[in-house]
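Trainee: sequence and predicted model, in that order:
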Amino acid sequence: MDGDRVDKVLQDVLKEITPSEQEKQQTSAILDKVKSATNEILKPFGFSHLVAGSFIRDTWMRDKKEFDVFILFPKNRSREKLEKDGLEIGKNIAKKLRGKHRIAFAEHPYVRANIDGYEIDIVPCYKVDSALRIKSAVDRTPFHNEWLSRHLFPKFIPEVRLFKQFCKGQGLYGSDTKTLGFSGYLCELLTINYRNFRTLAEAAAKWEPGKVLINLEGFSGFDDIDYLHKKFPKQPLIVVDPVDPGRNVAAAVSPENFMKFVFACREFLKKPSRDFFFRKPFQVDPEKLEREMLNKKSKFIGFSFKAPDVIPDILWPQLRRTGKRIRDMLEDHDFGVMNWDVWTNDLDKCIIFFELESWSLPKHRKLIGPSIFSKRHTGEFIEKYKDKGRIWIENEFWVAEIRRTFQEVRPKLKEILTEDEKTLKAKGIASYLAKEITKKFDILQERELISHARRYPEFGELLTNFFEKRVV
């Protein structure tokens, strides 16, 4: 590792990503404006509020103009009343600031406002005494704020920015269900633990899945690795929330993205470059995509349908669950699925697609039956298959040759999807998707997939990355 080169790259990147004094003043002015309006709207209620997010800690990124305002409700207020009054308060704050707003949803609905180009989430939560007594997930945020105010020292701020930018450059920044990566809070905790980005990258280059534990508060009972794997199953990175030991802050990080981060750190330390921090502008090349498909000699098929009217954090898990279920159904009928993926523009279009070993299968398939030593099962097997084709014995087992219902994958995929909503759900298709698929879906083969890549650049990027898919 060239330490001097690493430090030079980090210094140069930091200059690019650190907000200017003018930007900081502009942000501070917006914060004061929002606080003043919020205080005025809350006067009749007697509630307090809390502004949270990276702006408060000065770890914000130049291209992320957003922060959160939490309206603190008494803990004895009903959930229904909290939601109703919370929305009303949020709308009034947006109105007073002459901003646009819409209703968004997480664990409960909240107002997302756009004020002078800043995206501000106005979120109702309960004012509780301890993070261990929360009534909803967002109730933890004030405790995160307070803990970070005591541990995130000024010297860590540029290091947090470097870490966030590195994750962005690798497509790993964000704990939403689309990204499955590193949240801002997780970036801050890991920076506090390792003190600077270079040390963090050096440590991460040696990480092994399931063997990384960060316990900043030193909570007892976390020394037993078997216990940890039971408490946080299949989670490659464990960062115990310093305000709630029952929560893994890194729970959203997928195994694939964990390994992507590890290998990205290794490569960066070997060959330091600003390219690790900034994603190159992407241009879809449909002709290249078509050549890639032809060169692979495998087959591609998928289907598109209208995106249901749900938030992305619900839509993406449903897409992945549905894709996995359809893959299993195709493989149950001997269509070998090499790979698959899902995509949505979060507005009006969803696509689930598969890479297959082949389009078609032989007319007949081989079915292994019972042992010849099982008299009852032998009789049943022979009776069932004697008129359907050949029957013979291999070693001690009966074998039948039976005709396939589907030789081609396209009719099979169409048969899977051509059902009413109830049947689709029974097959394992996610609920919101089942409703839309029942209305209309379109089967997509290679040419249609390329056509969609032209029309939707983000899908084109996904499809391109699909062919270049690699961690190392």
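Mentor: Perfect, I can see it now.

Trainee: from now on I want contacts and neighbour counts done on CA atoms only, so please keep to that.
Mentor: Fine.

Trainee: tell me which element residue 102 falls in.
Mentor: Secondary structure assignment for residue 102, by DSSP states H and E: strand 100-105.

Trainee: can you give me the buried ones in that strand?
Mentor: 101, 104 (16 or more other C-alpha atoms under 10 Å).

Trainee: repeat for stretch 47-58
Mentor: Here stretch 47-58 shows 49, 50, 51, 52, 53, 54, 55, 57, 58 as buried, counting by 16+ other C-alpha under 10 Å.

Trainee: in helices, which of those appear?
Mentor: Mapping the buried residues of stretch 47-58 onto helices (DSSP state H) picks out 54, 55, 57.

Trainee: still on that earlier bit, save the buried residues of stretch 47-58 as JSON lines, and put in distance to residue 30 too.
Mentor: Output for those, formatted as JSON lines (distance: C-alpha to C-alpha, whole Å):
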{"residue": "49", "distance to residue 30": "16"}
{"residue": "50", "distance to residue 30": "15"}
{"residue": "51", "distance to residue 30": "12"}
{"residue": "52", "distance to residue 30": "14"}
{"residue": "53", "distance to residue 30": "14"}
{"residue": "54", "distance to residue 30": "14"}
{"residue": "55", "distance to residue 30": "11"}
{"residue": "57", "distance to residue 30": "15"}
{"residue": "58", "distance to residue 30": "14"}
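
Trainee: any idea which of the residues you listed is closest to residue 78?
Mentor: residue 49 (18.2 Å; C-alpha to C-alpha).

Trainee: residues near the residue nearest to the closest one when sequence neighbours are not counted, how many?
Mentor: Excluding the flanking residues, the one nearest residue 49 by C-alpha to C-alpha, 6 or more residues apart in numbering is residue 71, at 4.6 Å. Residue 71 has 24 neighbouring residues, counting by other C-alpha atoms under 10 Å.

Trainee: next up, a structure to set beside the first:
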Amino acid sequence: MMTTTVDAVPKGARELCTPKDEEAKRLAETVERVAAKTRLAAAKFPETRGVVLGGSFAKGTWLPGEADIDIFVKLSPEVDETRFEGVGLKVGFEATKGYPRGKKYAQHPYTEARVKGVIVNIVPCYDVRAGQWKSAADRSPFHVELIKTRLSEAQKLDVRLLKKFLKGVGVYGAEIEKEGFSGYACEVLVLMHGGFSDVLKYFAHLKAPAPERMLSLSDPVDERRDLAKAISNENVARLVLAARAYLRRPTLQFFLGKSGRMRPDLKAHIIGITFTHPESSEDILWGELKRTMKHLSGHITRAGFDLARTAIASDDRGESTFLILPEIQELSPFGKRMGPSVLMEREADEFLARNSKRARLVWAGEGGQLQILKNRDELRLTDFLKRILRGGVAKMGGSPAIGRAIAKSGRVVEGRTLQRIAKRKKWLSAGLDDIVSDSLGTSSD
């Protein structure tokens, strides 16, 4: 039996998540104004097949002050990709004439405008039957219809509560920077499980569908599509812990913004690589930053420096910092390297030829595997990082653009110097706070 959770949440949570009538009226007027202009603009092109309203406002699941308005321009499936993009942008720019607007990018470019203080996206999609998708946006009109017809008004409030909760614990947002839960994922979770509390109970007792993935969430409109694919395991784990903490002691603070306990003394041990880079869209930038950080972390670990935690901080424009919390900052003067078995004659001979002259010690271990002890080039992690910066981060893999940016402007800073810089940069200060904070639900929060 479907449950409603309105009376089960802390006092004030319902009001926090419910838009005022005046806001709903103002948004409705804005939507109708832009939608009418979009219809007129679309009618000039014979390839168009109508206009559909989308986003959280159309579905009735938006949070106060945070409505997203999507207007989908349907085009004939016979239209090629170049024409599809061209018509979509022309309609979007015509419909938003007189308002601040620009071109944004997903799979295809679309128009984003600010109308009366509200962000409006005008997005092209193909007019196709379910399952015959040609672009990622083609599913969106079906998503709108699903949520409008399948969710009750009580469940729409549950969606709002869930969104607010996820925002409060820091796991909401489908952008690459966050890798969290999308608004549509919240709607599907409520649709599947019944209500807000039911969703939290599901996560509190979550069972992983596969060893490498903590969550799977099929799109009811396209069951082959996993909505959880873009959600990081770290964010799923954070939600599991937060759900358990909330169910033990539900308070309004979870909806207002709640984090784990911060350990400021650890900031003295953080090492940062600060650098500037060309501006790009946030999704492209964060994809490149994360890819480079992954390669850099692997390179550091292979050199013998075990890392406790890493993070990325960025102003989302032209400046970023890789943050590293090492387990140890200084190594012994030498390190061990494993070679092949002595029974692999050719490989063993080649290994010895390459390494025996520089090795401090060479021996065969109990399993018959060759082992050597070699002097390390750098003992301190900061010295190792400085050598990487001189030699070129791009050689390690990751983003060539970020590698070039680090080679040109990268600087290794640590401890108090890093904290002084963070006092002038809010985005860096937030990154430092995050890397030295417990996950919510792991301590007596």
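Mentor: That came through fine. In this text, all values refer to a predicted model and were calculated from it rather than measured experimentally.

Trainee: superposed, what's their TM-score?
Mentor: Remark: TM-score between the superposed chains equals 0.89 [TM-score structural alignment, normalised by the length of the second structure]; 433 aligned residues with a C-alpha RMSD of 2.7 Å.

Trainee: before we move on, the earlier item: contacts for the strand holding residue 102 of the first structure, please.
Mentor: Applying C-alpha atoms under 8 Å, 6 or more residues apart in numbering, the external contacts of strand 100-105 of the first structure come out as 87, 91, 94, 109, 110, 111, 112, 113, 114, 115, 311.

Trainee: could you do stretch 400-417 of the first structure as well?
Mentor: Under C-alpha under 8 Å, 6+ apart, the answer for stretch 400-417 of the first structure is 301, 326, 330, 333, 335, 359-369, 385, 388-392, 424, 437-438, 443.

Trainee: which residues in the second structure does that stretch match up with?
Mentor: Mapping stretch 400-417 of the first structure onto the second structure (TM-score structural alignment) gives residues 372-389.

Trainee: distance of residue 271 of the second structure from residue 393 of the second structure?
Mentor: 16 Å (C-alpha to C-alpha, to the nearest Å).

Trainee: next: residue 363 of the second structure.
Mentor: From residue 363 of the second structure to residue 393 of the second structure the distance is 34 Å (C-alpha to C-alpha).

Trainee: that older thread, which of the contacts of stretch 400-417 of the first structure are buried? Put it as a PyMOL command.
Mentor: Filtering these down to the buried ones (16+ other C-alpha under 10 Å) takes a single PyMOL command:
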select buried, resi 301+326+330+333+335+359+361+369+385+391+424+437+438+443
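
Trainee: how about the helices of the stretch 301-445 of the second structure, start to end?
Mentor: With DSSP state H, counting those that start in this stretch as the criterion, the stretch 301-445 of the second structure has helices at 345-355, 381-391, 400-409, 415-424, 426-435.

Trainee: would you turn these into CSV with distance to residue 161 of the second structure?
Mentor: Shown next, in CSV, are those (distance: least, C-alpha to C-alpha, whole Å):
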stretch, distance to residue 161 of the second structure
helix 345-355, 61
helix 381-391, 45
helix 400-409, 39
helix 415-424, 34
helix 426-435, 24
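
Trainee: what's the counterpart of residue 428 of the first structure in the second structure?
Mentor: Residue 428 of the first structure maps onto residue 397 in the second structure, by TM-score structural alignment.

Trainee: isn't its match up against residue 294?
Mentor: No. Residue 397 of the second structure is beyond contact range of residue 294, at 9.2 Å (criterion: C-alpha atoms under 8 Å).

Trainee: ok, the corresponding residue of the first structure for residue 436 of the second structure - contacts?
Mentor: Here residue 436 of the second structure is matched to residue 467 in the first structure, going by TM-score structural alignment. Neighbouring residues of residue 467 of the first structure by C-alpha under 8 Å, 6+ apart: residue 292.

Trainee: what's near enough to touch the nearest residue to residue 342 of the first structure once chain neighbours are set aside?
Mentor: Among residues not flanking residue 342 of the first structure along the chain, residue 352 sits closest, at 4.5 Å (C-alpha to C-alpha, 6+ apart). By C-alpha under 8 Å, 6+ apart, the contact list for residue 352 of the first structure reads 302, 303, 304, 319, 323, 340, 341, 342, 343.
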